[in-house]
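Asker: Provided below are the primary sequence and the corresponding predicted coordinates.
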Amino acid sequence: MTETTVARWLTVAVGGGSAEDRPVSRHRLVVRVLALALLVAGVVMLCGGLVAQRLADAQAVSTASRRAEILALDVGQPALQDGLVDGSASAVASLDRVVRAHVLGPGIARVKVWNQAGRIVYSDEPRLIGRTFGLGDEEEHALLHGGTHADISDLAAPENVYDRSNGPLLEVDRSVHTPDGTRLLFEVYFTYDDVRADAGRIWLGFAAVTGVSLLLLLAGLVPVIRSLLRALDRGRQQREMLLLRALDASDAERRRIAALLHDGPVQDLVGAGYHLGAASSAVGGTDAADILDTAETTVRGTVQSLRALLVDIYPPALDRAGLGAGLEDLAAGARTRGVPVSVVVDPRVSLSAEGDRVVFRVAREAITNGMKHGAGAPISVGLADEGGATVLTVHDDGPGFDAETLLAKPRNAHFGLRLLRDAVSEGGVQAELSLRSAPGEGTTWRLTIRE
């Protein structure tokens, strides 16, 4: 049993899909620019917000540190007495009055004063006075070398047993000294909710400035976008003008070359054919007559080939009488070479000049391929309007070929296939070229154009 290969349609080329050839959409451009601007603004707001939050937290802590330093040096230190280190009740009471009158208040939960041994010599919580817990390295450094140290308080530590109900606290340490020069550590505990509130207010200020700046930037993009759109319009108009000029120049050059061939070599060869025919008649019946007849046949074949080439270079029927007449010219050229070609054109078909050119070029190359590889089999050309799409089909009943293998290896494709692809991809219209062929099943080309 012989296995039959069923050919299927394969896409060869698609035209009109190149981003370089499509006109720039004003709406799409504006949407993309605004989307990009909003994306950049969002990233800036997010990054700026994170940075502003950190700066606000640092600024709030710095503000609390300066406040604690002022309270320690300007309020607490003048109230210190020498007897405080030894546990003098009067010294403790004197400092307690000052602390409760001028230090404790909204935002401050606790005050402690430590000596170098890590013993609390004063606290507004009397149960802590006289107890020893020790100092950390940073607290000890602040005590011995001066300066201010701020950190989140560890409420799990034993010295903070009475502060756990107050929530997170920010403790700020500042070195002070008694009248006799004894160094003590003045420690103020700020409620962290107030610190966060201060940071929030600072962050809102940063966010407001950033937001207003971004809004002004977006507003400034409006005239830039307008200017860009005007420049795009001018560029498109110039591009269209250059394209029209290039097409006109190409048509003019094609007409010039066609005229030179028609009025020069073609006419000369026609005249030479007449002379050869006359010479053959004059020496009829001799060996020279046979040679002259052969030369005349060759010249006439060359004239036919040149006339077919003239149609390819500049099809006058396509320019004057339309696409149907141009396809008939292509068919007539093939018929002169002994290949029967039939053409059926739907009268409803109406294409732009660019569409006509693409159809003509594809039909020309498909017919040429059919003549070269179809073993002289008949070729049928059809052009129809199929529900908003114009469809060109070129079919030959030749031996066919393995289309899948050929398209899978484009480097090995013959020159005609490359010309067909170029005709579709560079035609400037929305088009798709498909191929169906298999050994023993002939070849069919299908071009679909949507305008």
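Answerer: Arrived safely. Numbers count the residues shown, from 1 in each chain.

Asker: CA only for contacts and neighbour counts going forward, please
Answerer: Will do.

Asker: all strands for this protein, in order.
Answerer: Here the chain has its strands, by DSSP state E, at 10-15, 108-114, 120-123, 148-152, 169-177, 183-191, 341-345, 379-386, 389-396, 430-437, 443-450.

Asker: comparison target below:
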Amino acid sequence: MSRPTTLAADPSLLGDGRSTERSEVRAAVTRFLLIGLLTLVAISVPVALWIRGQAERHILASATEHTQELADRTVAPLITEQLRAGEPAALRILTRTLAPWLAEGYIVRVKVWDPNGRIIYSDLPSLIGRSFPLPRWSTDLLAGGAERASFGTQREADNEQDYALGELVEINVRSADAAGRPIMFEAYFDDEAVREEQLALTEEITPVFALSLFALQFAQLLPATRLARRIQADQASRRRLLQHAIAASDYERRRIARELHDEVIQDLAGLSYAFAAEETHGPPGERPLFGRARSILQRNLGTLRGMTTELYPPDFALLGLTKALLGLTAPLAGQGIEAIVSLPERIELDRDRAAMLYRVAREALANTVKHAGACVVELALVQNKDRTTLTVRDNGRGFDPDSPSPDGHLGLRIMRDTVRVVGGDLVITSRMGEGTTVVATLPRV
């Protein structure tokens, strides 16, 4: 009886599994952060534009309110019949009244219009008394319409003196003169001062919004990390179970192979020698019987030895994966299956990964022999700087991958989970009547 062996999962594969788990969690958290960052950018850009627009509307509304107050309380009461007639004294009074606002530089130009398009007053004396066509919005404003505020470079005929000032903020409001007649008060503000006020408001609002978004992102990161770690723990448990199952399978194969070799095969070999002796020296009438028995026994011994060889994994350190795979294809010719093999002379794989690819090839070829009804099978092994790929393809009857696992293919699906233990993948593609292809890919380490 062979000595019992302690069953343990291969630590190298478990180590690779843990490394893969950590890298998967890191990748998941990194993806989450990148997606979150892209989301922040995607949200922040339109929101920043919205904040800027809201700030601009707020500043223009504030400027319009101040302009309306200036028109109603300061300018309109001084629009008298004398000022309309262009009397210097009346003009000087209004000029002195507006001087503080103009001196600050915040307001750079003022005009007062009557409904006929005549400029009643302006801080630019050359414009007083001149008439210009009024745009439609001015007519609507004087008739009681909404105030008008805008940014822009002044290009109208009444703004010849203002071309050099560049972009200005133009505010137009309706008021009534001392006699109650409608007038339009037009004020031009330095756009730089208005823009500075807009920027200050934007800078006041934006950080609060940005901090809120980052706080939301951080609040989501913590549960996402915990979830990733929980998934990592579940995957680790599943991988350990799979690896123990593979280790148990290998252990059981070795145990059966040893017991067959050390006990059953040895006993049957001894019995074969006894039959041979009886065939030579026994009673003449019984010699043919012993000869037939010895032949049957030797055939069964050959079968058992073949089973033992299949059960016991090859020594990859001695043979190498290429020779081990060739050993799998060698018996196919005797079963009427042509094997087309493409294997490199030298393959750089550790023992555990070589054993894993060997198991996949063995399972796939066994399915081909038992279930596919194929006459040709292709076996290829390719290795590049990133990965090692094993392909087994047959021209058999195929099967429907969406249907419940047919006999024999369940083993490959178990192998797929096993390959994923070390960060690889196994893909099975098949169509009815078009054969089956099994592709196993392992990362290089």
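Answerer: That came through, no problem. From a predicted model like this one, the values you see are computed outputs, not experimental measurements.

Asker: before we move on, the earlier item: can you tell me which of the strands of structure 1 comes nearest to A317 of structure 1?
Answerer: For the strands of structure 1, the distance to A317 of structure 1 is smallest for strand 341-345, at 14.7 Å, taking C-alpha to C-alpha.

Asker: of the strands of structure 1, which is nearest E69 of structure 1?
Answerer: Short answer: strand 169-177, nearest of those by C-alpha to C-alpha, at 6.2 Å.

Asker: before we move on, the earlier item: want to throw the strands of structure 1 into TSV with mean neighbour count and distance to E138 of structure 1?
Answerer: As requested, the strands of structure 1 are exported to TSV (neighbours: other C-alpha atoms under 10 Å; distance: least, C-alpha to C-alpha, whole Å):
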stretch	mean neighbour count	distance to E138 of structure 1
strand 10-15	19	74
strand 108-114	22	13
strand 120-123	24	17
strand 148-152	18	7
strand 169-177	25	9
strand 183-191	25	11
strand 341-345	17	96
strand 379-386	19	87
strand 389-396	22	83
strand 430-437	22	76
strand 443-450	22	79
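
Asker: let me have the ones you listed in TSV, adding distance to A288 of structure 1 as columns.
Answerer: Output for the strands of structure 1, formatted as TSV (distance: least, C-alpha to C-alpha, whole Å):
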stretch	distance to A288 of structure 1
strand 10-15	52
strand 108-114	129
strand 120-123	138
strand 148-152	120
strand 169-177	122
strand 183-191	125
strand 341-345	37
strand 379-386	39
strand 389-396	41
strand 430-437	48
strand 443-450	45
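
Asker: closest to S90 of structure 1 out of these?
Answerer: Among the strands of structure 1, the nearest to S90 of structure 1 by C-alpha to C-alpha is strand 120-123 (11.7 Å).

Asker: now do G327 of structure 2 against T389 of structure 2, distance only.
Answerer: The gap separating G327 of structure 2 from T389 of structure 2 is 19 Å, by C-alpha to C-alpha, to the nearest Å.

Asker: neighbours around T441 of structure 2, how many?
Answerer: Applying other C-alpha atoms under 10 Å, we find 22 residues neighbouring T441 of structure 2.

Asker: neighbours of E196 of structure 2, how many?
Answerer: For E196 of structure 2, the count of nearby residues is 11 (other C-alpha under 10 Å).

Asker: need the contact list for it.
Answerer: In this structure, E196 of structure 2 makes contact with no residue, judged by C-alpha atoms under 8 Å, 6 or more residues apart in numbering.

Asker: so which of the strands of structure 1 comes closest to S25 of structure 1?
Answerer: So among these, strand 430-437 is nearest, using C-alpha to C-alpha, at 16.7 Å.

Asker: who are the packing partners of that closest one?
Answerer: Here strand 430-437 of structure 1 touches strand 10-15, helix 403-408, helix 415-425, strand 443-450, going by 3 or more C-alpha pairs under 8 Å, 6 or more residues apart in numbering; DSSP states H and E.

Asker: what does the second one rub up against?
Answerer: Right, helix 403-408 of structure 1. Residues from elsewhere that reach helix 403-408 of structure 1, judged by C-alpha under 8 Å, 6+ apart: 10, 12, 412-413, 435-438.

Asker: and the first one, by the same measure?
Answerer: By C-alpha under 8 Å, 6+ apart, the residues outside strand 10-15 of structure 1 that reach it are 403-404, 407, 421, 424-436.

Asker: between that strand and helix 415-425, how many degrees?
Answerer: Counting by axes from the mean of the first three to the mean of the last three C-alpha atoms, to 10 degrees, strand 10-15 of structure 1 lies at 50 degrees to helix 415-425.

Asker: and if you look at the last one?
Answerer: Regarding strand 443-450 of structure 1 and helix 415-425, their directions subtend 10 degrees when assessed with the same axes, to 10 degrees.

Asker: what about the aligned partner of L40 of structure 2 in structure 1, how many neighbours?
Answerer: Aligning on TM-score structural alignment places L40 of structure 2 opposite A41 in structure 1. A41 of structure 1: 20 surrounding residues under other C-alpha under 10 Å.

Asker: A41 of structure 1 is in contact with L216, isn't it?
Answerer: No: the pair A41 of structure 1 / L216 is not scored as a contact, 11.2 Å apart, by C-alpha atoms under 8 Å.
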